[in-house]
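*Asks:* pasting the sequence and the predicted coordinates here, then a few questions.
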Amino acid sequence: MSAVLRPLRWWDVEALLPVEAELFGASAWSGELFWSELAAPGRTYLLAEDDRGTLLGYAGLALAGPDADVQTLAVAPAAQRRGVGGLLLDALVTAARAGGASAVLLEVRADNEPARALYAARGFERIGVRRRYYQPEDVDALVLRLRLSGSPGRS
C-alpha cells in the first residue's frame, strides 16, 4: 500500500474521529483532546493518506526531556496489516531521535496482539504493566520502551 505521511492539522481532526471511535471505543479521544495535543509544545502528529487522500492512519509523539512518548498510533481498519502502522511508528522514532530523545515510551493494550507484534519487531521492550489502565474495559496497559542510540546531542 502506498501511503504518504504529512503533519496532522486541526482541520483533519473531524475526519479521523470516526476511526478513533471505531478503534478505541469508550477510550477514544475527543476532538477537543486532539486539538489540545496539536496545540501543545513538543508534539509531532502525523497523518497517513493514500494517493486519493483517504485516511489510512495517524500517530502522535510528545517530546519532553530525554524521553519521547507515543501518545497515539491508529490505523484505519481497511488499511491494517499493510505497513501503515510501521511507517507511522518509524516516523515517530525518527522525530524522537531528531529531538534528542534517548528513549521512546508507549503504552499498549495487553490484548492488542497486532500492535504488540509491531512494537516487538521494532525493538520495543516491556518495562512495566499498568493494571486496569484502559477504562471502562479494565484492560491492562503494557509499558514499552525503545532505547535510542545515535540521537543528536546524546552520548
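*Replies:* Alright, I've got the coordinates. Values in this document were obtained by computation on a predicted structure and should not be read as measured data.

*Asks:* every contact and neighbour count from this point should use C-alpha atoms.
*Replies:* Noted.

*Asks:* and S149, how far is that from A96?
*Replies:* Per C-alpha to C-alpha, to the nearest Å, S149 is found 11 Å from A96.

*Asks:* and the two? Which one has more around it.
*Replies:* Per other C-alpha atoms under 10 Å, whichever of S149 and A96 has more neighbours is A96, with 28 against 12.

*Asks:* in space, what's closest to S151 - neighbours in sequence excluded?
*Replies:* R97 (4.8 Å; C-alpha to C-alpha, 6 or more residues apart in numbering).

*Asks:* secondary structure element for that neighbour?
*Replies:* helix 84-98 (DSSP states H and E).

*Asks:* okay, pairing it with this:
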Amino acid sequence: MRLDDLDEVMEIERAVFPMPWSLSSYRYELTQNDKGYYLVARLKGEKAEGLLLGYGGFWLVQDEAHICTLAVRPGWRRKGLGELILISLLDWAVALGANVATLEVRISNRPAQKLYSKYGFKIVGRRKRYYANQEDALIMTAYGLTSPPFQG
C-alpha cells in the first residue's frame, strides 16, 4: 500500500466498516509505523484496469503478526479475494519471522470468522464492547505459522 492508494482504500473502508479507520490513521501507518505492513490487490485486465479491489495489513511485534485490517470492495466479495489477501498477509508475516498471528473480528461477522478458522485461527477470547458501536470482538489466534500444516 502506498499513499496514492489511500483515496481508494478510504472508499472501501467507508463502504465496508461501520466504524472505518480515518485517513490520518492510514497516513500514520504508512509513514511512521515501522511495525506496520500493508498490501493492496488491484484488478488486472481491460475492464477497470488497476481498480483497487481490497487491502490488508498487519503489525509485526517480535514473532507475532497482528492482522489489523482486511477488506474487499463491495461487489468483489465471495470471489476468494479476501482469502488471497489473508494468505498473502500470513506468507509475508512468516517471511518477516512471525510464528503467531492474531486478530479481532466482530462477533456478527460470521463469514470472516469462517475464513479465519479455515486457516487455523481459533477463538481465544472476547473483547466486550470493543467497537465504537459497543459490539463485542472475538480474539482469534493462529499458532505455528511456520509448522508443516501452514507451509504445506
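*Replies:* Yep, it's here. Here the structure is a predicted model, which is why all the values come from computation and not from measurement.

*Asks:* for the residue nearest to S151 of structure 1, grab the count of nearby residues.
*Replies:* R97 of structure 1 has 24 nearby residues by other C-alpha under 10 Å.

*Asks:* look up how far D12 of structure 1 lies from it.
*Replies:* From R97 of structure 1 to D12 of structure 1 the distance is 26 Å (C-alpha to C-alpha).

*Asks:* what of R6 of structure 1?
*Replies:* Distance from R6 of structure 1 to D12 of structure 1, by C-alpha to C-alpha: 11 Å.

*Asks:* looking at these two, which one has more neighbours?
*Replies:* D12 (15 against 12).

*Asks:* which residue lines up with that one in structure 2?
*Replies:* Aligned by TM-score structural alignment, D12 of structure 1 pairs with D5 of structure 2.

*Asks:* that's a strand at that match, yeah?
*Replies:* No: the assignment for D5 of structure 2, made by DSSP: H, G, I helix; E, B strand; the rest coil, is helix rather than a strand.

*Asks:* contacting residues for it?
*Replies:* D5 of structure 2 makes contact with L52 under the criterion C-alpha atoms under 8 Å, 6 or more residues apart in numbering.

*Asks:* try 10 Å
*Replies:* Neighbour list for D5 of structure 2: 39-40, 52, 55 [criterion: C-alpha atoms under 10 Å, 6 or more residues apart in numbering].

*Asks:* most neighbours, which of those residues?
*Replies:* Neighbour max across those (other C-alpha under 10 Å) = Y55, 26 neighbours.

*Asks:* what about the corresponding residue of structure 1 for that residue, which helix or strand?
*Replies:* Alignment note: Y55 of structure 2 maps to Y58 in structure 1; criterion TM-score structural alignment. Using DSSP H and E, Y58 of structure 1 sits within strand 55-64.

*Asks:* in structure 2, which residue range corresponds to the next helix-or-strand element following that strand?
*Replies:* Of the helices and strands lying after strand 55-64 of structure 1 in sequence (DSSP H and E), the nearest is strand 67-75. Counting by TM-score structural alignment, strand 67-75 of structure 1 pairs with residues 64-72 of structure 2.

*Asks:* tell me which residue is most central in structure 2.
*Replies:* In structure 2, the C-alpha nearest the mean C-alpha coordinate belongs to L70, at 2.6 Å (C-alpha atoms, centre = their mean).

*Asks:* which residues touch R126 of structure 1?
*Replies:* Neighbours of R126 of structure 1 in contact, by C-alpha under 10 Å, 6+ apart: 105-107, 116, 119-120, 142-146.

*Asks:* same thing but at 6 Å, please
*Replies:* Contacts for R126 of structure 1 (C-alpha atoms under 6 Å, 6 or more residues apart in numbering) come out as 143-144.

*Asks:* now swap in the one 5 residues further on and tell me
*Replies:* In this structure, R131 of structure 1 makes contact with D140, judged by C-alpha under 6 Å, 6+ apart.

*Asks:* which SS class is it?
*Replies:* strand.

*Asks:* that one matches what in structure 2?
*Replies:* Match for R131 of structure 1 (TM-score structural alignment): K128.
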